[in-house]
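**Q** got a predicted structure plus its sequence, pasted below:
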Amino acid sequence: MAPSNPDAPPLRNDRHLGVDDLRLRIERGEIDTVVVAFTDMQGRLQGKRLHGRYFLDHVLGHGTEGCNYLLGVDVDMNTVDGYAITSWERGYGDMEFQLDLSTIRLLPHLPGSAMVQCDLAWPASSSGGDHQPVVQSPRTILKRQVDRADELGYVALAGTELEFVAYQDSYEAASELNYHGLTPVNQYNVDYSILGTTRIEGLLREIRNATYAAGMNVEGAKGECNLGQHEIGFLYDDVVVTADNHAVYKTMAKEIAAQQGRSITFMAKVNEREGSSCHIHLSLRGKDGSIVFWDDDRDDRTELYDQFIAGVLATMADFTLLYAPNINSYKRFADGSFAPTAIAWGEDNRTCAVRLVGRGPAARMENRVPGGDVNPYLALAAMLAGGLHGIERGLELEPPTEGNAYTSGRPTVPRTLREAREVFTASEVARATLGDEVVDHYTNMADVELAAYQAAVTDWELRRGFERL
């Protein structure tokens, strides 16, 4: 149904809901629950489930609120020190959840449910005041880089290729087993195997069809290398739309697996075999839709494209913390693993951090550094910040790496979270493009993870030292 309100935002596609359509479905009793959600630092959807009538009467016009500690907790939801915007001393007040009405979608795997995604703002009574955006919010960080691109005359398009490992065990059973000895849904490498995906098609098909009905443009599914590893791909789109869909897809995939008594993990490295990546494809277009990365007359890359790639490479170490945000992320960076270590680019070269693919309108860069645990808003913001830095500075692109980048002698990405943290917090480019408030906030996030890991005694240490040391 087309919205009757001329001020209503345009629908992203015909599977999204307009405000009038949502209202009508609630009044008919077809929808009784509206999930109001934002994406937190860890890339997770957080928010509330609201009764449909309450949503219409009290939330639709002005949003809702939630505790500001949601941008200041660790992955276990523990309150931690060091964040400027949220603390015991500041009283853990509220943030406003500002509804983005262009994101309304059905949740077909959940009866009677719809979702709307949100931006975060400070209430007028807070020190931020006057409904100003929470600049540390991942969605706001990305939107500010989108605004930078707009000022230069460009729009950004992106697609994320997100891998996961699926298990026959439920999440509850996996927890009881302490995540050891789980049964993967495939017992051998099923990369591109039709038989391998057929074996788990009941899960893959449900995720594909449910995400399509929820407004995502699904391409397909394929097997991957690790036992039980698969990938479901989605079409290229506006960068914010892609990040929104990425966050919803991860949640939906886990929920659907749980409904089937199975579990899915998007950890970057779940065992000693192949890790799970999140290759990110990105390109710029003119605001009129014109192709700016390719010169048809020369049938070659434009200078703008080269400058953008040069900027991404020049800032790769600066922004590795945003591409690889967890301790586990760095276990994936291994030579000869298809996870890149060398800060290099190549034409269709999967050993490089940046792989260039496509020609003409399809010309785009692929960032192969992020893993399945990445926050898409932060990674896309970092890629845009780096690429626009290259354009603004007119950086020159170095020659491509031919052959095996693992043995090229090129500089490498930081190999630990601590090293990435040090480079990020000291980065002049990060502070100039993202702002001190953002850099300090995510530096503290790294510090929290490092402190937690430093205090942990691992299974590896126990096995290695319990008897023999």
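**A** Happy to help now that I have it.
**Q** from here on, contacts and neighbour counts on C-alpha atoms
**A** OK.
**Q** next, the contact list for the most centrally placed residue in the chain, please.
**A** Centroid check for the chain by C-alpha atoms, centre = their mean gives residue 376 as the closest residue, at 1.9 Å. Residues near residue 376 by C-alpha atoms under 8 Å, 6 or more residues apart in numbering: 43, 243, 246-247.
**Q** now do 10 Å
**A** Applying C-alpha atoms under 10 Å, 6 or more residues apart in numbering, we find residue 376 in contact with 39, 42-43, 138-139, 142, 159-160, 239-240, 242-247, 278, 280, 322-323, 370, 382.
**Q** same check, this time on residue 353
**A** Applying C-alpha under 10 Å, 6+ apart, we find residue 353 in contact with 279, 312-313, 316, 338-346, 366-370, 405, 412-413.
**Q** now, those residues that are in helices?
**A** Taking DSSP state H, the ones among the contacts of residue 353 that sit in helices are 312-313.
**Q** from residue 328, how far off is residue 271?
**A** Separation of residue 271 from residue 328 (C-alpha to C-alpha, to the nearest Å): 10 Å.
**Q** take this one as well and set it beside the first:
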Amino acid sequence: MPIDAFEPHPVVRLLGKPSAHFTAGDLVRAVEELGLRQVNLRYVGGDGRLKTLAFAINSRDHLLEVLTRGERVDGSSVFAGTDTDASDVYVVPRHRTAFVNPFGERPSLDVLCSFYDEDGQPLSYAREQIVRRAAEALTQETGMVLEAFGELEYYLVDEPDRIYPVEEERGYQESAPFSKGQRVREQVLGHLSAMGVPLKYAHGEVGNILEDDRQLVQHEIELQPVPLEQAADNLVLAKWVVREVAAAAGLEATFAPSVSSEGAGNGLHIHSRLVRNGASTIVRKDGINDTGRRLVAGYLSAAKALTAFGNTVPTSYLRFADGDESPGDICWGEKDRTGLVRVPLAWNGDVLPGMLAHANPGSAEPVPEPAIHPQTVELRVGDGSADVHLLLAGMAVAARRGLSDPTSLELAAKLSTADHDDFEQLPTSCAGAADALESAREMFEADGVFPAALVDAVIESLREADEAVQDVDLSGDDAAREELVRRYWHVG
């Protein structure tokens, strides 16, 4: 397969093959020819953050050993609740994930890893294994693959500008010099592209917040649809890159769900679609079909429990209360920005040629058809505190139920904003999310997708977070609210 001339991934260009076909031998060659001096094994820990195990390369044999054998790590230091007397686990590189690290002191090749237990079996409570099991269970039952991508929102924090000061709540797709942090945004875009993360675009978001001693300017990166495990990894990588680039520019980046009482918080909306044999199964000529409606129903039926994975800190529920477009009603609509699930406007192949011709008089260029129809279903529950691997795995579980439940079409009709206006509400606290997960845990634990011990740990963490704010008066105490926001400033 020839490599596209626009391919940004240096290892793909060098090897002349897509990353899905990388081998350990390929990566040895890439390290040698690109002049790299270090290999970093990366993995996602129990806190959802990217971890690093660095190896200084001292020989070809050593490099090949690291890339094939991986390493042992202390699971009790990675995952809360692991017994220290049986905590050694393996991390094994997934060669297809390799990329050249754009940061660090030494030129390095980074490779994401999967966890395995002492018997060589996938580690049941490792984040990437939960997503894999959830995706495989859905495909085995339905023959369809769930693809997803996120809209990642974040704020850059700096001192107020004297020249071209930002205007509050006027940041949507703003350009420099009125947009602050555009250089950071573009650097993030470049790094992620070169790492093999498929991107749609990056832009300024609505949230501009001016305070006495600082300004907070909101940005968004929207990714492209990929299979579920890769989608989760891509979001973790995107957060890491945003923080690295921001720090290098002397700025603070935050994905916190609530950053101030004066403006919008950071959401994490997840788009998804179902694919079979290279074609979307959720669309018809005038919108989503019955399969798409069953997908919507699955998400809505599990929505309360999904907050346990997508809204993990007390300030998540401040965002729900403060935001003009933050979801609260468990409902859905087409092109409606208030529903918990939204079916966004998709490119209509019938009108595109006319628009192109009108915008470009005299042009008769054809409009290329995308490989897979771009229509998605957008779940708007998550925020910057989300444990993205668990949220995406939970979405796969919910999708599977929606596709198999004979009452799904009836539920979708009942919860449509086009026909109704009185809906159930999402939980209003971490404790409420914990209760919802407790009630629905059988669905998530079915077929061993979510280990019971991990569900217990999520519930316990949510209840502890709720207890920590029981005595905090947020109704009129600005100082108490600010302290709470700062406590959960660097989530996810």
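**A** Noted; the coordinates are in hand. Everything numeric in this text was worked out from a predicted model, so none of it was measured.
**Q** TM-score for these two?
**A** After superposition, the two chains reach a TM-score (TM-score structural alignment, normalised by the length of the first structure) of 0.81; 422 aligned residues with a C-alpha RMSD of 3.2 Å.
**Q** which of residue 271 and residue 328 of the first structure has more neighbours?
**A** residue 328 (17 against 12; other C-alpha atoms under 10 Å).
**Q** that one maps to what in the second structure?
**A** With TM-score structural alignment as the criterion, the equivalent of residue 328 of the first structure in the second structure is residue 315.
**Q** what's the closest non-adjacent residue to that match?
**A** Using C-alpha to C-alpha, 6 or more residues apart in numbering and skipping the chain neighbours, the partner closest in space to residue 315 of the second structure is residue 258 (5.7 Å).
**Q** kindly report the same for residue 168 of the second structure.
**A** Of all residues not flanking residue 168 of the second structure in the chain, residue 208 sits nearest, at 4.6 Å (C-alpha to C-alpha, 6+ apart).
**Q** any idea how many residues pack against that neighbour?
**A** Counted with other C-alpha under 10 Å, residue 208 of the second structure comes out at 25.
**Q** before we move on, what about residue 251 of the second structure?
**A** Residue 251 of the second structure - counted by other C-alpha under 10 Å - has 18 other residues nearby.
**Q** how about residue 453 of the first structure?
**A** For residue 453 of the first structure, the count of nearby residues is 12 (other C-alpha under 10 Å).
**Q** I'd like the distance from the helix or strand hosting it to the chain centre, please.
**A** Element membership for residue 453 of the first structure, per DSSP states H and E: helix 436-455. Between the centre of helix 436-455 of the first structure and the centre of its chain there are 18 Å (C-alpha atoms, centre = their mean, to the nearest Å).
**Q** stretch 302-312 of the second structure now?
**A** 14 Å.
**Q** again with stretch 389-398 of the first structure
**A** With C-alpha atoms, centre = their mean, you get 26 Å for stretch 389-398 of the first structure.
**Q** list the contacts of residue 292 of the first structure.
**A** Contacts of residue 292 of the first structure by C-alpha under 10 Å, 6+ apart are 154, 283-286, 301-305, 360-361, 363.
**Q** in strands, which of those residues appear?
**A** Using DSSP state E, the subset of the contacts of residue 292 of the first structure located in strands is 154, 283-286, 301.
**Q** could I get the buried residue list for the helix holding residue 453 of the first structure?
**A** By neighbour count with 16 or more other C-alpha atoms under 10 Å, helix 436-455 of the first structure contains the buried residues 438-450.
**Q** secondary structure element holding the residue nearest to residue 168 of the second structure?
**A** Using DSSP H and E, residue 208 of the second structure maps to strand 199-210.
**Q** next secondary structure after that strand?
**A** strand 215-223.
**Q** what's the angle from that following strand to strand 199-210?
**A** With axes from the mean of the first three to the mean of the last three C-alpha atoms, to 10 degrees defining the directions, strand 215-223 of the second structure sits at 160 degrees from strand 199-210.
**Q** what residues sit buried inside strand 215-223 of the second structure?
**A** The neighbour-count check on strand 215-223 of the second structure (16+ other C-alpha under 10 Å) flags 215-223 as buried.
**Q** elements contacting it?
**A** Judged by 3 or more C-alpha pairs under 10 Å, 6 or more residues apart in numbering; DSSP states H and E, the packing partners of strand 215-223 of the second structure are strand 145-158, helix 182-194, strand 199-210, helix 228-248, strand 252-254, strand 268-276.
**Q** the second structure: which residue goes with residue 42 of the first structure?
**A** Looks like residue 42 of the first structure aligns to residue 47 there (TM-score structural alignment).
**Q** got a list of what the alignment partner in the second structure of residue 276 of the first structure touches?
**A** The alignment partner of residue 276 of the first structure in the second structure, by TM-score structural alignment, is residue 266. Residue 266 of the second structure makes contact with 151-155, 205, 207, 218-220, 254-259, 316, 319, 323, 326, 382-385 under the criterion C-alpha under 10 Å, 6+ apart.
**Q** same thing but 8 Å
**A** Contacts of residue 266 of the second structure by C-alpha under 8 Å, 6+ apart are 153-155, 255-258, 383-384.
**Q** go on, residue 304 of the second structure?
**A** Here residue 304 of the second structure is in contact with 426-427, 433, 436-437 (criterion: C-alpha under 8 Å, 6+ apart).
**Q** from these, which land in strands?
**A** Going by DSSP E, the strands hold none of those.
**Q** max pairwise distance over these: which two?
**A** Farthest pair in those (C-alpha to C-alpha) is 426 and 437. Separation: 12.1 Å.
**Q** just to revisit the earlier point, can you tell me how far the residue nearest to residue 168 of the second structure is from residue 157 of the second structure?
**A** Residue 208 of the second structure sits 10 Å away from residue 157 of the second structure, going by C-alpha to C-alpha.
**Q** residue in the second structure paired with residue 316 of the first structure?
**A** Using TM-score structural alignment, the partner of residue 316 of the first structure in the second structure is residue 303.
**Q** same check, this time on residue 357 of the first structure
**A** Using TM-score structural alignment, residue 357 of the first structure pairs with residue 344 in the second structure.
**Q** how about the closest residue to its match other than its chain neighbours, what does it touch?
**A** Nearest non-adjacent residue to residue 344 of the second structure, counting by C-alpha to C-alpha, 6+ apart: residue 335, 4.7 Å away. If you count contacts by C-alpha under 8 Å, 6+ apart, residue 335 of the second structure has them with 342-345.
**Q** in a markdown table: those, plus neighbour count, distance to residue 69 of the second structure and secondary structure.
**A** Below are those laid out as a markdown table (neighbours: other C-alpha atoms under 10 Å; distance: C-alpha to C-alpha, whole Å; DSSP: H, G, I helix; E, B strand; the rest coil):
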| residue | neighbour count | distance to residue 69 of the second structure | secondary structure |
| --- | --- | --- | --- |
| 342 | 22 | 44 | strand |
| 343 | 23 | 44 | strand |
| 344 | 17 | 45 | coil |
| 345 | 13 | 47 | coil |
